[in-house]
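A.B. asks: All I have is the shape, not the residue letters:
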């Protein structure tokens, strides 16, 4: 006899109470509320393919979380309701929710009638005191991706994952939880995607088939069971729906895509300036230098050490003159010091978190005994933001929020401490996972208010769902090992699938010292990571591009220069993330969802950068030959010019100087001249590498000023680039489809790949090109054409 048959629905032998039978059903415009024995379920359709499910308990007042949601006004959704003898069905144009009358068990179908999410028949939804949980039937082929910053494989199945922001230095592949909590995953069942977002900030658990083959479940230790189910058929659409709900990354300043150099710590000011000069003297591009905690006076936030940095504004100006954008670390702990103005003001303004009896909480962290700002209060965010604005006026260009899990020595920030949220006081059981999110909000909003026409840059260690609206993220205190290089790639993929598109690792590893080979391979990965920063701990040797000898310096410098050359392509991908939520760094299955090999563990360290580029990094020592899986289609290896048929694994040579990068057929890759820093000068040439085929995927190149918010008012240019090759004819079209931003005059360097013979005819806009305007190299099979960019449309035609 099955468990469901042995125990009546609603049985509490396990300690849980379960939803009982349907007793009443009340319809509204966007869904319905079903009253069941013991509680009620509210079903609210946010979109045609998004339903919100909320458990309404008779013994609990619902207090729904708003911090992760953007609060937009949704379009009305047409919902039909059909009540049958055993079940009631609510349907939209894209999904169907069936509620069984016995036990109020819910099943979510896509528009074609395929099961996506199905309550376990014996348990469904239940609670045990403050804990709320729902159990879902797991299919044999079900996969789970996302959950934000998590260790393990890209597929999160067969483990239980905890959402509780934790300072976990030197974490490993089995470590959990880590610094950020994003309770959202993308599921894949019989090839069809769906998503689930648990809108609850309490400590939560996602058991994705760990220790059983019957169910997956998600739960929270308090608050309301409030979750969204997304029923889009493609993974990209699920992430788009999720980020429409929780927000997308703002367009970053373009310089934030440049190379960033950090360590714990560069000091005094003479060392910082010497570091900057060495980059420029060696001709290695870089945009950012970080100042870690040793720039402060006794770790007092918003202070400068008077011996190490006696004239900070002068130093910051000198860095700016060399093209560097200095970023400083800002920790939330405020030193308990009666002579310290920040501490006095914070106490006087009631800006610090408190115990329930009103006493100000004091914990120990870098400054010693410290207070912690109550970032849930708008007044506190504004007070804190005023000091951030002063840093910006001194010449600081970005803020690095650290230790904001919040971390304290002993790793036990008290749960009973209170923050005062917009709807009343709330303890840290509810607010702990939101602390870093609210600190990031305070930072972004204050920087934008201080410089309304300048894009802020914020980096955070801790966060929650929706933090991507305020900040870039990185994967915390990793380790200098080959295992962590691999883990970092998987973590970046997971973060991107969870809405946090602007993410990266500490290149080279924070703890320990990499070998030269590991550092070089990590720099190659960093060049294609959304956030590209080298960083290391205070007790390690230097970890700059030149720290490992001439050969490694040459490899590292080449990776950095490649990053700067690809800036037009990468910047466009950031706009795609801003516009649709699509990650910059994508798993193979993002664009190849129906390819079983795209999910194989063997290939999980390969990734796509946008649609066009496939990167297959070397993640183990001494690898001179590497197997690479290429999805269906033809692929051009950019380093060698060799063309491969996809749908299979191929073997490529991988000397230390080579990172295998492939351009998909139909792809157009824009690039520019490498510069010492972003904006050093106008790029006089836009290069387009074209691998034309029968399809014309092409590329839509996005450009704006890279610094202001004019793009929000239409101040950008969008250029549609398309190439097609068939029956001895290759056609390349360029069309400006939105022209709200002036681009300086420039040349177009067109490199047409896989061209065995020179054309018999080559024309631009119907005018035959002179021989001096183009060149064919039979050795590389590249046809190079150089023309001036002009007008809204241009068309190159080649015939053989």
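C.D. replies: Received it, and whenever you're ready, just let me know what you need. None of these values were measured; they are calculated from a predicted model.
A.B. asks: hey, let's count contacts and neighbours off CA atoms from now on
C.D. replies: OK.
A.B. asks: which stretches of the stretch 451-600 of the chain form strands?
C.D. replies: With strands called from DSSP state E, counting those that start in this stretch, the stretch 451-600 of the chain shows them at 458-460, 463-464, 472-474, 503-504, 506-507, 533-534, 585-586.
A.B. asks: Okay, one more to line up with it:
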């Protein structure tokens, strides 16, 4: 891994200067309020903890599903000392107040799935669960009290409270008078001090807490700090191969007949698809949920699932956790629910093991054993702006948490209840969820949203890599054919490639207008648009071997498979604000196009790059591409060897084991995938290629290379 001189210098400067910075002091606290400096205690290689006061009993760490992946720390550089000497802490009537140094030019990223901003220095953010943020306040589907800085420092505050982070925008009052001012206050040339260049502090308030544990993850690089956090979380998830294929969610009013007809249509028209999703209409009652099949639509659920399986589909079911009184699980779940309901249903205490067991066992016995391969866990976040449908913060739950804590932990507990059932059956799964949080890297769940701005979706994808999260920029509505194509191109290069057609009877390439689609009025030339979409979906199938390698590395050393350019090289100032491009794996950069924009600017890291599609060498690090470009802009590092699989109807099709291997430049960067004893290596040397493979994964059908395609 390359470490720039700038990044190294900053890391060394942080180690020395941080001690001085940590001596920043508060004004004298009020009587009865106590302040202190909390020292670090090493808990894992390159990871330290500071304990302030008496932490709460239930926190992300105490209810975690997966322990740290201790062996993986050996993959990272050794760090002997914490780069910050201590934390200044203060107990107040409001809760717990913390302060850390912030160096000049040190930028900050993270705090979970932030859709509305990227770089966080100079901002105030509250990590609060909310499905419908109305401003850049920190509200998000997946708040994570973890951030990293460009000095190679990661900080995790182990709390389920709505903690507030002030990133350099809080300063103590002046203590000395001055004889005069340098400029008149109304001088038009007057500018305030620049928070990016001055010595500042990070201030964190954890409300209603008598103490808190704070973890420090030392780089030396920013990427290393994120890796340590992901390893501390338990290591990254490795999805089943079918999860990396293409997904389609059918109309909410689907029946056995219509859903299977759609599945057959995809096979007949050579549209690749692995997962068929059903929306709320599969249940007898959906808001709240019964988790029981609606007999007028699905009279024989097992026959339906078996028929879908015969067509080589996995079936995914929509639901939320709020449990209707008519549900079979209502009575055994009622003693393990909160004191408030949602949509006339129970709110199960999924932080506690009893509720997870009751709720999960029902799903396992009634649905997973039927053949269901995964779930879409909806509305497990919160909403203050769309009717206030969720439970209040003053709710109480049998596990001892209140509503505030439950909001920050509910999505994680929900995931765990479902995931436990697949683990018991030793069955791989890949799912969707609308809320997650801290330490979620091992969870086989991908976030999504009912919000729909394309740029915000890409920013969320870029930000997700800072916090151990995965994000799906799903395709739903499209304002034009261009919008559909650009959104579909983006989702193909993401952790989960899905079109969500819950509101239309026919796929969007047949008719974009919702009313006309549902009335059966199709576009006169829909087959041409379908052909373009079929080609793009085919790209996803070709990318699966490469994606498998990226996720395998995520599990091995914590490297996010999708991540910001700034995370890879935090010392490059030209990359610090790039929130619309991202790394996919270890050699590809994706730069989506957005409908209605005449052109877009591309910024690439230092090094030699090729256009992925044409193989042409890129002559500049910064340039623009026009909106007329047909393919999504994708760039690959020179020297890369890249597998490109054959397209088949689904990921398990035998023809997909045939590879075209693309070689860019001298081919010095071999491609390697390994998981356990399974191994695949693609090499290029002296103008010829070599494939090596071994392990049980290849006992029935090995990969074979049909062509080595070399780009000079």
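C.D. replies: Yep, that arrived. Keep in mind that what you see is a predicted model, and the values were worked out from it rather than measured.
A.B. asks: Next, the TM-score between them, please.
C.D. replies: TM-score of the superposed chains, computed with TM-score structural alignment, normalised by the length of the second structure, equals 0.83; 639 aligned residues with a C-alpha RMSD of 3.0 Å.
A.B. asks: related to what we said a few turns ago, out of the strands of the stretch 451-600 of the first structure, which gets nearest to residue 215 of the first structure?
C.D. replies: With C-alpha to C-alpha as the criterion, residue 215 of the first structure lies closest to strand 463-464 of these, at 25.6 Å.
A.B. asks: for that closest one, packing partners?
C.D. replies: strand 180-181, helix 435-450 (3 or more C-alpha pairs under 8 Å, 6 or more residues apart in numbering; DSSP states H and E).
A.B. asks: and those as TSV, adding mean neighbour count?
C.D. replies: Formatted as TSV, these follow (neighbours: other C-alpha atoms under 10 Å):
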stretch	mean neighbour count
strand 180-181	30
helix 435-450	24
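A.B. asks: corresponding residue for residue 574 of the first structure in the second structure?
C.D. replies: In the second structure, residue 574 of the first structure lines up with residue 551, judged by TM-score structural alignment.
A.B. asks: which non-adjacent residue is nearest its match?
C.D. replies: residue 238 (5.4 Å; C-alpha to C-alpha, 6 or more residues apart in numbering).
A.B. asks: tell me the most buried of the strands of the stretch 451-600 of the first structure?
C.D. replies: Comparing the strands of the stretch 451-600 of the first structure by mean neighbour count (mean count of other C-alpha atoms under 10 Å), strand 506-507 comes out on top with a mean of 31.
A.B. asks: distance from that one to the second structure after superposition?
C.D. replies: In the superposition with the second structure, the average deviation recorded for strand 506-507 of the first structure is 2.1 Å (mean C-alpha distance after the TM-score superposition for the first structure).
A.B. asks: so where is that strand in the second structure?
C.D. replies: Going by TM-score structural alignment, strand 506-507 of the first structure lines up with residues 474-475 of the second structure.
A.B. asks: Alignment lookup: residue 421 of the second structure to the first structure.
C.D. replies: Looking across to the first structure (by TM-score structural alignment), residue 421 of the second structure lines up with residue 446.
A.B. asks: Who are the contact partners of that match?
C.D. replies: 381, 382, 385, 386, 388, 389 (C-alpha atoms under 8 Å, 6 or more residues apart in numbering).
A.B. asks: Tabulate the helices and strands packed on strand 463-464 of the first structure in a markdown table, adding columns for distance to residue 743 of the first structure.
C.D. replies: A markdown table is the format used below for these (distance: least, C-alpha to C-alpha, whole Å):
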| stretch | distance to residue 743 of the first structure |
| --- | --- |
| strand 180-181 | 39 |
| helix 435-450 | 25 |
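A.B. asks: Columns distance to residue 698 of the first structure on top of the strands of the stretch 451-600 of the first structure, output as JSON lines?
C.D. replies: Output for those, formatted as JSON lines (distance: least, C-alpha to C-alpha, whole Å):
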{"stretch": "strand 458-460", "distance to residue 698 of the first structure": "33"}
{"stretch": "strand 463-464", "distance to residue 698 of the first structure": "35"}
{"stretch": "strand 472-474", "distance to residue 698 of the first structure": "29"}
{"stretch": "strand 503-504", "distance to residue 698 of the first structure": "26"}
{"stretch": "strand 506-507", "distance to residue 698 of the first structure": "32"}
{"stretch": "strand 533-534", "distance to residue 698 of the first structure": "30"}
{"stretch": "strand 585-586", "distance to residue 698 of the first structure": "18"}
